[in-house]
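Student: Below: sequence and its predicted model.
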Amino acid sequence: MNAMTYVESVLEKVKRMNPGEEEFQAAVTEVLHCLTPVLEKNPQYMTHNILERLVEPERQIIFSVPWMDDRGKVQVNRGYRIQFSNALGPYKGGLRFHPSVNLSIIKFLGFEQVFKNALTGRPIGGGKGGSDFDPKGKSDMEIMRFCQSFMNELSRHIGENVDVPAGDIGVGGREIGYLYGQYKKIKGASEPGVITGKGPIYGGSLGRPEATGYGLVYFVREILTHQGITLAGKRAVVSGSGNVALYAMEKLQALGVKVVACSDSHGYIYDEEGIDLEVVKTIKDVERQRISEYPLRANRGEYYPGFKKIWEVPCDLALPCSTQNEIDGKSAGKLVKNGVLLVGEGSNMSSTLEAQRIYKEQGILFAPAKAANAGGVAVSALEMTQNAMRTSWELEKVDSLLHKIMQNIFQDAMDAAAQYGHPEDLVLGANIAGFVKVADAMVAQGL
């Protein structure tokens, strides 16, 4: 069987075994289509059926999460933990609390996490979890009760040498604290390495909240530097207003970039003078309000309903940091028409396959998520190291290590792309570089 036939047979099986799971199927399709040249040069991967083994999660856990709201009424949500691959180390990946969460989304995220984690060079496998619970509009007590109920079941399946969850959309420092507190009560022991994203006062790493956003900007800078382009003086649009977006904007501004727009799930703000980041942080982080408050608080800028319209704002750099598939073909076309230079993914699979095709055809520089947003899990791995050593590192050390990791990811992806005949194709390069590390470990360890 040749490589292309093998890939298509695996994709056919994925579609048959996972009907209706569009996000998962799209993620698998994108990765596997990049791997044909690797399989042609390394037929042992086909002999060992590596692809068939990789696309099937090692464990899929689905459970109910009953919790009591402030009115005394019992609510029930669904929880997930997908343990995809531990070839390189314990399963590692975040928890997402959002109404859109379903099995397909968690599987797509877990599959992507396998390769992303491999790219960091840290000894961690890939997994993902979450729930269709929506923290928005809930009181702190409701969120605490939900997190405690969620951990009652999750605690059976995790451990610092087994599976180490972290935060994601809807799961920030508050939720991580409640989850870890309940884990300690259940286990009767302090095991800080079981979860990452913790507060620094109880085992978390300095620099973890900033890591994904900072790492994204470091990766974007590597691409531009390679092209002989300076980051300073550019004009950027950043979707989202969570941790990834906020810290991406912070680092961009520190490096001389003017950020003119950001968003939430209801709409976006545009400020020609440049976004006042402290105002946005107060609205979103402290008050947990909508971004529509910005013009009144900053006394400048404008708010527009409809978050997808943010991609109509002219910019040099477009950094989607909100959710999957937020840039479709239509939005990509508008970015190209308005002269975008680079698209850098802060959220997972931010761009649809059609959007990625447009970038490639139009010569737009593209930083794919599994490489560009790996900074968060990289620093999570550094947090695990600090926990194992019972120590804490200075922020400067963590940031320096993060910067070096992002440089290494860029170089590994570039080298892999060149080795397999597609110079500077970072999508193909990142997929191949991550895959080879996992595949070699699987071959070495046998069935």
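Tutor: Structure's in. What do you need?

Student: Please count neighbours and contacts with C-alpha atoms only from this point.
Tutor: OK.

Student: helix, strand or coil for the nearest residue to T323 once chain neighbours are set aside?
Tutor: Using C-alpha to C-alpha, 6 or more residues apart in numbering and skipping the chain neighbours, the partner closest in space to T323 is S347 (5.4 Å). In three-state terms, and counting by DSSP: H, G, I helix; E, B strand; the rest coil, S347 is coil.

Student: Now do the same contact list for S347.
Tutor: Going by C-alpha atoms under 8 Å, 6 or more residues apart in numbering, S347 touches 244, 320-324, 369, 373.

Student: how does it look with 10 Å?
Tutor: 168-169, 212-213, 216, 239-240, 244-245, 319-326, 368-370, 372-373 (C-alpha atoms under 10 Å, 6 or more residues apart in numbering).

Student: Ok, I143 next?
Tutor: Going by C-alpha under 10 Å, 6+ apart, I143 touches 67-69, 133-137, 149, 174-175, 178.

Student: where exactly do the strands run in the stretch 201-350 of the chain?
Tutor: With DSSP state E, counting those that start in this stretch, the ranges of strands along the stretch 201-350 of the chain come out as 235-238, 258-263, 267-270, 302-305, 317-319, 342-344.

Student: for comparison:
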Amino acid sequence: MSNTTNYIQKIQTKIHENDPHQPEFLQAVDEFLSTIAPFLEDHPEIEQNDLLSVLTEPERLLQFRVPWQDDQGNWQVNRGYRIQFNSALGPYKGGLRFHPSVNLSILKFLAFEQIFKNALTGLPIGGGKGGSDFDPKGKSDQEIMRFCQSFMLELSKYIGPNLDVPAGDIGVGGREIGYLFGMYKRLRSYDAGVLTGKPLEFWGSLTRTEATGYGVVYFVKHLLADQQKNIEGRKALVSGSGNVAIYAIEKLQELGATVISCSDSNGYIIDENGIDLSLLKEIKEVRRERLTAYVNEKASAQYFEGSLWDKEISAELAFPCATQNEIDEEAAKRLVRNGVSVVAEGANMPASLEAANYFVSNGIYYCPGKAANAGGVAVSALEMSQNAQRLQWTFAEVDARLDGIMKEIYQACYDTAVNYGQKNNFVLGANISGFEKVAKAMLRQGLV
């Protein structure tokens, strides 16, 4: 057993002993550590300085209560979090998630992944994440406003345009960002650069809404172009029906693909004629209804309960855009059996470690979330630049920059994988490419 293998195992053992009840975080760390051995062998200074022990420990972990009052006058309380994981490359950057599933493990995994995702963009931003176990579903606008104001009353002490710049995530869209920004302004004075994903009326960025969904499709576009292929005429599966899924579907259709699926937490729809995007937007973005409403209005569509990935469906491209661990190993085998050759993650860690390994070992072009869905945070960083300059770029300009950034991310993943003799292993390529930037910065900055 090599010294590098011993070192990695020592780090894994230490983290598993320290955080045994954080499965999502442990999964993210294990996936990362399983791919970086070749880089560590070329850079013995990392082990000599025990950099991995420093890297895998958050710089700051904040947990606080969020008291708020519902419309009936009852007192409520939720937990709020902010994980400021690594600032070697710049201010902490990462979204806020409002969802009942939110806990320390999920946010630590998301923040850890965010470190390398942000590094891959080539922009000066570190990694962080935050949120609450508050559920916006079924709440009135007034209840959401009161919750956001209470949340920001505490969070405002720890963020700033040069310290930590949160954005949106699951359960946090333009409405929530607006309420959060309004409270920050009242507490700390106006500073457009403190939050991204803002409405356009107060210095949000055009293309930010579309960025994650567009970006994951751009990544695949450049992957296929490298093989003298394109997206046009291909059949695609998309899971989810939130912001990322909707705009992945939009860009796929624009580039000529036929998207036949989308899903929510209860089930999924299959529409062999292709998803009616205008109807889907009306149901999810305007009426805020369940997907069952789609099949009631579209005769060609069928609704099924359960997971999209449990169904035998023929397709060439798969875009999991819902949530973590939605694809297990059996689902991965099913996708490969049914002709899928590219799996691009719009969500964060939607494939289990076993599923990811199966894709890679079977020659599937598996595009991990830290690379493929980096478009959202890339445009968030571009929003920070616009705010700092007191400018607002056009949709076309931001979209072109996004496309260029995704091309650079794809190229970095591909070139790194080739350099280490594992062509098309984009997991290794993404992890090492992102880690190299962070590790070099941390070593230069010393033990801090």
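Tutor: The structure has been received and is ready for your questions. Please read all numbers here as calculations on a predicted model, not as lab measurements.

Student: and the contacts of S347 of the first structure, which of them are in helices?
Tutor: When the contacts of S347 of the first structure are checked against helices (DSSP state H), the matches are 212-213, 216, 244-245, 369-370, 372.

Student: Which pair of these spans the longest distance?
Tutor: A245 and K370 (16.4 Å; C-alpha to C-alpha).

Student: Quick check: which of the strands of the stretch 201-350 of the first structure is nearest to V7 of the first structure?
Tutor: Nearest to V7 of the first structure among these is strand 342-344 (27.7 Å), distances taken as C-alpha to C-alpha.

Student: so the closest one corresponds to what in the second structure?
Tutor: Alignment of strand 342-344 of the first structure against the second structure: residues 342-344, by TM-score structural alignment.

Student: Could you do stretch 314-328 of the first structure as well?
Tutor: Under TM-score structural alignment, the match for stretch 314-328 of the first structure is residues 314-328.

Student: Ranking by neighbours, what's the top pick from the contacts of I143 of the first structure?
Tutor: For those, counting by other C-alpha atoms under 10 Å, the largest number of neighbours falls to E175: 24 neighbours.

Student: Now the counterpart of E153 of the first structure in the second structure: closest residue in space that isn't a chain neighbour?
Tutor: Matched across to the second structure, E153 of the first structure falls on E154, judged by TM-score structural alignment. Nearest residue to E154 of the second structure in three dimensions, chain neighbours excluded: F64, at 7.5 Å (C-alpha to C-alpha, 6+ apart).

Student: And what about that neighbour, helix, strand or coil?
Tutor: Secondary structure, three-state DSSP: F64 of the second structure is strand.

Student: wait, it sits on S132?
Tutor: Yes. Using C-alpha atoms under 10 Å, F64 of the second structure is in contact with S132, at 9.5 Å.

Student: which neighbours do the two share?
Tutor: 78-82, 151.

Student: what's the farthest-apart pair in the residues you listed?
Tutor: Largest pairwise distance in the shared contacts of F64 and S132 of the second structure, by C-alpha to C-alpha, is 13.7 Å, between N78 and R82.

Student: who's more crowded, the two?
Tutor: Neighbours per residue (other C-alpha under 10 Å) separate N78 of the second structure from R82, with R82 holding more: 27 against 16.

Student: in what helix or strand does the more buried one lie?
Tutor: Element membership of R82 of the second structure, judged by DSSP states H and E, is strand 75-86.

Student: Which other helices and strands does that strand contact?
Tutor: helix 51-55, strand 60-69, strand 92-98, helix 104-120, strand 126-132, helix 141-155, strand 164-167 (3 or more C-alpha pairs under 10 Å, 6 or more residues apart in numbering; DSSP states H and E).

Student: Among the strands of the stretch 201-350 of the first structure, which comes closest to N161 of the first structure?
Tutor: Using C-alpha to C-alpha, these put strand 342-344 closest to N161 of the first structure, at 32.6 Å.

Student: with the second structure superposed, average distance for that closest one?
Tutor: In the superposition against the second structure, strand 342-344 of the first structure averages 0.7 Å from its aligned positions (mean C-alpha distance after the TM-score superposition for the first structure).

Student: tell me how far stretch 339-348 of the first structure is from the chain's mean position?
Tutor: 14 Å (C-alpha atoms, centre = their mean, to the nearest Å).

Student: And it, what's buried?
Tutor: With burial defined by 16 or more other C-alpha atoms under 10 Å, the residues of stretch 339-348 of the first structure counted as buried are 340-348.

Student: hang on, I229 of the first structure packs against D316?
Tutor: No. Applying C-alpha under 10 Å, one finds I229 of the first structure not in contact with D316, separated by 11.5 Å.

Student: Quick check on those two: which one has the bigger neighbour count.
Tutor: With neighbours defined as other C-alpha under 10 Å, I229 of the first structure and D316 compare such that D316 has more, 21 against 12.
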